[in-house]
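Novice: Give the three-dimensional model of this entry:
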Amino acid sequence: MTGAVCPGSFDPLTRGHLFVIEQCAQRFSELVVTVVVNPAKQGMFTIDERVELIEQCTAHLPGVRVDRWEGLLVDYLARNDYSTIVKGLRSSVDFEYEVPMAQMNRDLAGIETFFLLTEPQWAHVSSSLVKEVAKLGGDVAPFLPEPVYSAVAAKVGR
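Specialist: Presented below is the predicted three-dimensional model:
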């Protein structure tokens, strides 16, 4: 197969994200994990910190690189000559949210979206929930790759 783009905010990167990235890295000759910037959201990590953490967590995966983008994702794909987006799904809620975007991307630019189910053990894990639990003193180590866990612990003062 050819290359694909795996977009997200990745604030922070979870083990569920990493599972999807690892699976896609086996199926595409090149995978670009793209941190999509949403200026309306204030993240726990800066964009540069997210990129660095993802690079650390994916260093073992040949053909994976990390990039950033602000704007319409289809514009990123067009500018970089990609035609495929890959997204991880945890549940039917994710499916209901992602399908209209996938259809819009197809209509706007002929971009196809491939969906990959995450492992059931990560289906309840979201970046938002991890941040909330960490800020309230809960142990989020099982849900995060080690470099990300260390960074989250430093942010919340542990």
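
Novice: from here on, contacts and neighbour counts on C-alpha atoms
Specialist: OK.

Novice: my read: residue 50 touches residue 10, true?
Specialist: Yes - between residue 50 and residue 10 a contact is recorded at 6.8 Å, counting by C-alpha atoms under 8 Å.

Novice: quick one: common contacting residues for those two?
Specialist: Listed as contacting both residue 50 and residue 10 by C-alpha atoms under 8 Å, 6 or more residues apart in numbering are residue 35.

Novice: Tell me the buried residues in stretch 99-117?
Specialist: 102, 105-106, 111-113, 115-117 (16 or more other C-alpha atoms under 10 Å).

Novice: export those to a markdown table and tack on secondary structure?
Specialist: A markdown table is the format used below for the buried residues of stretch 99-117 (DSSP: H, G, I helix; E, B strand; the rest coil):
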| residue | secondary structure |
| --- | --- |
| 102 | helix |
| 105 | helix |
| 106 | helix |
| 111 | coil |
| 112 | strand |
| 113 | strand |
| 115 | strand |
| 116 | strand |
| 117 | strand |
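
Novice: and the gap between residue 125 and residue 100?
Specialist: 22 Å (C-alpha to C-alpha, to the nearest Å).

Novice: Check residue 50 too.
Specialist: Separation of residue 50 from residue 100 (C-alpha to C-alpha) stands at 27 Å.

Novice: this one as well, want them side by side:
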Amino acid sequence: MRIGLYPGTFDPITLGHLDIIRRACRLVDRLVVGVAINDDKGPMFSLDERVAMVEAEFGGLTEKTGCELVAHPFDNLLIDCARDVGATLIVRGLRAVADFEYEYQMVGMNRVLDDSVETVFLMAEARHQAIASKLVKEIARLGGDVSSFVSPAVRDALSGKLDRV
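Specialist: Reported below is the predicted structural model:
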């Protein structure tokens, strides 16, 4: 069984993330969506909320793609998470050249730590390349419409979270 790991903070999960998930499912039999705890980023949503949002977005994807999808929280090194879930492939999404520089460095470090785990980059579709969770949260915070960037369920979660602030 080919197992891939798609890591991220997913705060919140966007249509760009879902695009990468759908396309990564063509490469593996099981895709583990690693939800990073990463308190350093000051997430808007708790880990449990982010995992629940990710799992909710899986709806129907397994049937459409034939790929098993699993949400997996992690707070260790990415390469250790890959080993923990049995992944031999790390999937990373790229939006722009700026993403590549950081990702390139991370691949080099991961190869030193474990050269049996490959990294594959998938470019986001053009219509999703500008989407960033950080910007989605900012638009939502300022009362803008985020429905072009996230699913209705995530839009509602953002709205609910901001109503409580």
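
Novice: where does the TM-score land?
Specialist: Overlay of the two chains. TM-score (TM-score structural alignment, normalised by the length of the first structure): 0.95; 158 aligned residues with a C-alpha RMSD of 1.4 Å.

Novice: on that earlier part again, what's the closest of the buried residues of stretch 99-117 of the first structure to residue 137 of the first structure?
Specialist: residue 117 (29.5 Å; C-alpha to C-alpha).

Novice: what does the closest one align to in the second structure?
Specialist: Residue pairing (TM-score structural alignment): residue 117 of the first structure is matched to residue 123 of the second structure.

Novice: Test my guess that that match contacts residue 94.
Specialist: Yes - counting by C-alpha under 8 Å, residue 123 of the second structure does reach residue 94; the two are 4.8 Å apart.

Novice: can you give me the end-to-end distance of stretch 70-83 of the first structure?
Specialist: This stretch, stretch 70-83 of the first structure, spans 18 Å end to end (C-alpha to C-alpha).

Novice: can you check stretch 3-14 of the first structure too?
Specialist: Span of stretch 3-14 of the first structure from end to end, C-alpha to C-alpha: 23 Å.

Novice: can you check stretch 102-115 of the first structure too?
Specialist: With C-alpha to C-alpha, one end of stretch 102-115 of the first structure sits 10 Å from the other.

Novice: For the first structure, which segments count as strands?
Specialist: For the first structure, the strands defined by DSSP state E cover 4-8, 31-37, 64-70, 84-89, 112-117.

Novice: Redo those strands as a markdown table? Include distance to residue 134 of the first structure.
Specialist: What follows is the strands of the first structure, written out as a markdown table (distance: least, C-alpha to C-alpha, whole Å):
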| stretch | distance to residue 134 of the first structure |
| --- | --- |
| strand 4-8 | 20 |
| strand 31-37 | 22 |
| strand 64-70 | 25 |
| strand 84-89 | 23 |
| strand 112-117 | 25 |
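
Novice: how close does residue 57 of the second structure sit to residue 15 of the second structure?
Specialist: Taken as C-alpha to C-alpha, the span from residue 57 of the second structure to residue 15 of the second structure is 10 Å.

Novice: which one of the two has more residues nearby?
Specialist: residue 15 (23 against 17; other C-alpha atoms under 10 Å).

Novice: what residues are up against the counterpart of the more buried one in the first structure?
Specialist: Under the alignment (TM-score structural alignment), residue 15 of the second structure maps onto residue 15 of the first structure. Counting by C-alpha under 8 Å, 6+ apart, residue 15 of the first structure touches 122, 143-145.

Novice: Residue 111 of the second structure too?
Specialist: 117-118.

Novice: aligned partner of residue 66 of the first structure in the second structure?
Specialist: In the second structure, residue 66 of the first structure lands on residue 71 (TM-score structural alignment).

Novice: I'd like to know how many residues surround that match.
Specialist: 21.

Novice: That one against residue 55, yeah?
Specialist: Yes - judged on C-alpha under 8 Å, residue 71 of the second structure makes contact with residue 55 at a distance of 6.2 Å.

Novice: Show the residue spans covered by the helices in the first structure.
Specialist: Ranges of helices in the first structure, per DSSP state H, are 15-27, 47-58, 73-79, 92-109, 127-135, 146-155.
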